[in-house]
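J.: need the 3D shape of this:
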Amino acid sequence: MAQEKLNSLVTPDSNGNFGQHGGKIGHPALAKALEELEKGFHSIIGDTEFIAEMKRLQATFIGRPSPIYHARTLSTRGAQIFLKREDLNHTGAHKINHCIGEVLLAKKMGKKKVIAETGAGQHGVALATAAALLGLECEIHMGVVDIAKEHPNVSRMKILGAKLVPVSAGAGTLKEAVDSAFESYIGQVEDSMFAIGSVVGPAPYPEMVAYFQSIVGHEAREQFDSMYGGQPDEVIACVGGGSNALGLFNAFLDDQHVELVGVEPAGEGLDKPGRHAATMTLGKFGNIQGFNCYYLQEEDGTPSAVHSIASGLDYPGVGPQHCYLKDIGRARYETATDEECLDAFLALSREEGIIPALESSHAVAYALRRAAQLDASKRLLVNLSGRGDKDIDYVLGKINL
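T.: Coordinates of the predicted model:
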């Protein structure tokens, strides 16, 4: 399969915008560095040698294509539930898809180091893995709350040779990690590249990460048609920043009969400010960390405190492409609570023998709820974006088994 282009709905205009969302950063030093990155990224899209090397690593290092699995026991609830098994990728999640691309690009541009943020640690592990493979230094910024919560991934990053920078400012979670990583990057833009972990941030990051993640949807569409005939009725993915969801959605955007559903964290309840991260449901338009999007905010426009049982989803903003897809009515966004997430985590573990990441469990929770509303002829395709190794100790601390 050739590396496919992004659908025009999720590529920006010349100013980096998707409708009113997105945009380019105004910070002088960063603007110059990101312009260089954008030129580098656009140059590799048509570079046959770059694409060939990326495809070689996708097949022999990541283990692509990831399979589609029919969850037959879960499907006894009503509609048929299928899983795109990104949890089977090397490093255990979809993050390795864009990290291989980003580090290959950094090396082609002559950079010596990659810098990034991480929440649940999956992006940090994947970037550290790609940097070790390709011989670049790696610096990862991570909130102290997430460091304590995601200890297995912290250990993996250290073993892989990454420099881990704990971030204790503010809530000590993902937003603060992004702020810290960008601040570090400003001081070393000549020799380093900021390798963002989702379809967020100023241009060219939303387009670039979406491009590298689009392989998920293109594989899934081809596989589903070949294995089951036609396309699913709904494709479903969790949404924090939104990279795994956009990776899955891209190939189905022109299939108007296929519903696109993003599932974001309702946390402890939508009626509890600061205890959820339901950006698309309750957020307002504004600018956060250099780009325009819907985000959870206070009256003065500062980002609100957020919470999710899944560290990779507790971000107050969301990718600009998702905001645009919501605006034009092409995708809809649902929520799942912490409690529903834990129930789905256990259901998939005990009924199918697959332990999912807490992030992915939000999408599974919606799929279980939705399946019960539909008959057995309907087909739901869920992006199982990561495995739950990192979450086992945390989950055992929350429930009695």
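
J.: CA only for contacts and neighbour counts going forward, please
T.: Will do.

J.: wait, isn't residue 244 in contact with residue 238?
T.: Yes: with contact defined as C-alpha atoms under 8 Å, residue 244 counts as touching residue 238 (7.5 Å).

J.: intersection of neighbour lists for those two?
T.: Residues touching both residue 244 and residue 238 by C-alpha atoms under 8 Å, 6 or more residues apart in numbering: residue 383.

J.: can you show me the strands along this structure?
T.: Along the chain, counting by DSSP state E, strands occupy 17-18, 21-22, 68-70, 80-85, 113-118, 137-143, 163-167, 192-194, 234-238, 259-267, 284-288, 291-295, 331-337, 379-384.

J.: return the most buried member of the ones you listed.
T.: Greatest average neighbour count among the strands of the chain goes to strand 234-238 (a mean of 29), per mean count of other C-alpha atoms under 10 Å.

J.: okay, angle between that one and strand 80-85 too, please.
T.: Per axes from the mean of the first three to the mean of the last three C-alpha atoms, to 10 degrees, the angle that strand 234-238 makes with strand 80-85 is 50 degrees.

J.: to compare against the first, here's another:
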Amino acid sequence: MTFKNYFKNYPNEKGYFGEFGGSFIPPVLEEEMKRINEAYYSISKSHEFISELRSIRKHFQGRPTPVYYCNRLSEKYGGRIYLKREDLNHSGAHKLNHCMGEALLAKYMGKKKLIAETGAGQHGVALATAAAYFGLECEIHMGEVDIAKEHPNVMRMKILGATVVPVTHGLKTLKEAVDSAFQAYLQDPINTIYCIGSVVGPHPFPMMVREFQRVVGIEARDQFEEMTGELPDNIVACVGGGSNAMGIFSAFLDEKNIKLHGVEPAGKGIDKEGKHAATLSLGSPGVIHGFKCYLLQDKAGEPAPVYSVASGLDYPGVGPEHSMLKDLKRAEYHHINDQECIDAFFELSRLEGIIPALESSHAIAYAIKLAKANPKQSILVNLSGRGDKDLDYVIDTYGLPEDRKA
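T.: Model (predicted):
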């Protein structure tokens, strides 16, 4: 397969990335999805839309975010480890890149309300931020388990004016939050828009979110080449749904010598059913939330229970584009367990003065492994979010490293 005209060819007009993607939705939503798709294609190419989005990114989000060389981390583990600092994007993660784009689209379409799910709360905070910016209503659905784990982000959403809807059924985490948000959206698809939080869902959302996130890869490629005079040997990003990974992978897909590494949560062990979310490692093709992807399934073919220390990664499915890239062997997908994630969380904090989100800590943990095995290679990690939201949970659950040693 050639990647020369990749973005014109994928997805195809029906929303498929190879055999994955598509739109498996109730008839009541088909017409609305068609309207969203047509609006995106017409509006997103207009000078007015592009100019406004660029202005927002520069003057409100603080883009471009920098690329940073981890001197002490590289000295300790080998390799040359760099970070794309999406933790410095306004609201603390990459999520605002597509939330501002989706909210701007909603504004142009005359929508009055934004609805979404959130796991770690980063997408919820970003969407609440976008809603406040544009003067729109905002409703965020979040599992009760995640509400307890991510209290700071819950408060941020409420301060920004969003209504946070606790989800009390099932495992009370990300999958159930998506279910709940979809049901709320079905009640009034004319005046509301469901702003999906990753490169998942029915067409056109996987494409739209990828396109809004491509800014990460475009910036990172130029910045890295300016810093070093060359391109990186490896790109590393965590994968739940996979928006931050597609954002940075997108700029390097046509560079065959650059390895793309997606990192999933092994949780408490990939050999323990329901205690991980290693979808691309252990899943099989299936349909969830209106699209086809690799999916962790139970014996009845239903989405299986999943778990991760990082609330933003505990999803049984994954973006259809990642599913295709796995089958094409263009990207490799690995897994990091909870303890490796926590160790990386403290390593980056203490060696570089950067506290990463637990989601991003999975990518850091794998980058450390990669650096040990390839001490002469460069590694560019998408540091997708900052860890303020995780501080209370990490300390309450794991304590400080010195406390554990004592």
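
J.: contacting residues for residue 63 of structure 2?
T.: So residue 63 of structure 2 contacts 57, 89 (C-alpha under 8 Å, 6+ apart).

J.: now it: how far from residue 84 of structure 2?
T.: 12 Å (C-alpha to C-alpha, to the nearest Å).

J.: try residue 152 of structure 2
T.: Here the criterion is C-alpha to C-alpha. By it, residue 152 of structure 2 lies 24 Å from residue 84 of structure 2.

J.: center of structure 2 - which residue?
T.: Centroid-nearest residue in structure 2, with C-alpha atoms, centre = their mean: residue 243, separated by 3.6 Å.

J.: that one against residue 208, yeah?
T.: No: using C-alpha under 8 Å, residue 243 of structure 2 is not in contact with residue 208; the gap is 10.5 Å.

J.: quick check: neighbours shared by these two?
T.: Joint contacts of residue 243 of structure 2 and residue 208 (C-alpha under 8 Å, 6+ apart) are residue 199.

J.: in the stretch of helix or strand residue 76 of structure 2 belongs to, what's buried?
T.: If you go by DSSP states H and E, residue 76 of structure 2 is part of helix 71-77. Using 16 or more other C-alpha atoms under 10 Å as the test for burial, helix 71-77 of structure 2 gives 73-74, 77.

J.: go on, stretch 342-359 of structure 2?
T.: Neighbour counts over stretch 342-359 of structure 2 (16+ other C-alpha under 10 Å) mark 342-348, 354-359 as buried.

J.: and the contacts of it?
T.: Residues from elsewhere that reach stretch 342-359 of structure 2, judged by C-alpha under 8 Å, 6+ apart: 70-73, 87, 238, 309-313, 341, 361-362, 364-365, 383-390, 394, 401.

J.: list the contacts for residue 87 of structure 2?
T.: If you count contacts by C-alpha under 8 Å, 6+ apart, residue 87 of structure 2 has them with 93-94, 356, 383-386.

J.: now the closest residue in space to it that isn't next to it in sequence: how far from residue 348 of structure 2?
T.: In space, and not counting its chain neighbours, residue 87 of structure 2 is closest to residue 385: 4.1 Å by C-alpha to C-alpha, 6 or more residues apart in numbering. For residue 385 of structure 2, the distance to residue 348 of structure 2 (C-alpha to C-alpha) stands at 13 Å.

J.: return the subset of the contacts of stretch 342-359 of structure 2 lying in helices.
T.: Judged by DSSP state H, those include 71-73, 341, 361-362, 364-365, 394, 401 as members of helices.

J.: and residue 67 of structure 1, what is it in contact with?
T.: 84-85.

J.: whichever helix in structure 2 runs longest vs structure 1, average distance?
T.: Identified as the longest helix of structure 2 according to DSSP H is helix 205-228. Compared with structure 1 after fitting, helix 205-228 of structure 2 deviates on average by 0.4 Å (mean C-alpha distance after the TM-score superposition for structure 1).

J.: buried set for that helix?
T.: Buried positions in helix 205-228 of structure 2, judged by neighbour count with 16+ other C-alpha under 10 Å: 205-221, 223-224.

J.: that helix vs strand 80-85, what angle?
T.: Using the same axes, to 10 degrees: helix 205-228 of structure 2 against strand 80-85 is 130 degrees.

J.: who's in contact with helix 205-228 of structure 2?
T.: With contact meaning C-alpha under 8 Å, 6+ apart, helix 205-228 of structure 2 is reached by 11, 15, 21, 40, 64-67, 84, 86, 94, 97-98, 101, 196-200, 230-232, 243-244, 246-252, 319-321.

J.: in helices only, show me these.
T.: 40, 97-98, 101, 243-244, 246-249, 320-321.

J.: return the closest of those with respect to residue 49 of structure 2.
T.: Residue 49 of structure 2 lies nearest to residue 101 out of those, by C-alpha to C-alpha, at 9.3 Å.

J.: right, and that closest one touches residue 52 too?
T.: No: at 9.7 Å, residue 101 of structure 2 does not count as touching residue 52 under the criterion of C-alpha under 8 Å.

J.: of those two, who's got more company?
T.: Between residue 101 of structure 2 and residue 52, residue 101 has the larger neighbour count (other C-alpha atoms under 10 Å), namely 26 against 13.

J.: residues contacting the more buried one?
T.: Remark: with contacts taken as C-alpha under 8 Å, 6+ apart, residue 101 of structure 2 is in contact with 53, 212.

J.: for it, give its distance to residue 329 of structure 2.
T.: Taking C-alpha to C-alpha as the measure, residue 101 of structure 2 falls 30 Å from residue 329 of structure 2.

J.: same check on residue 202 of structure 2?
T.: Distance of residue 202 of structure 2 to residue 329 of structure 2, given as C-alpha to C-alpha: 24 Å.
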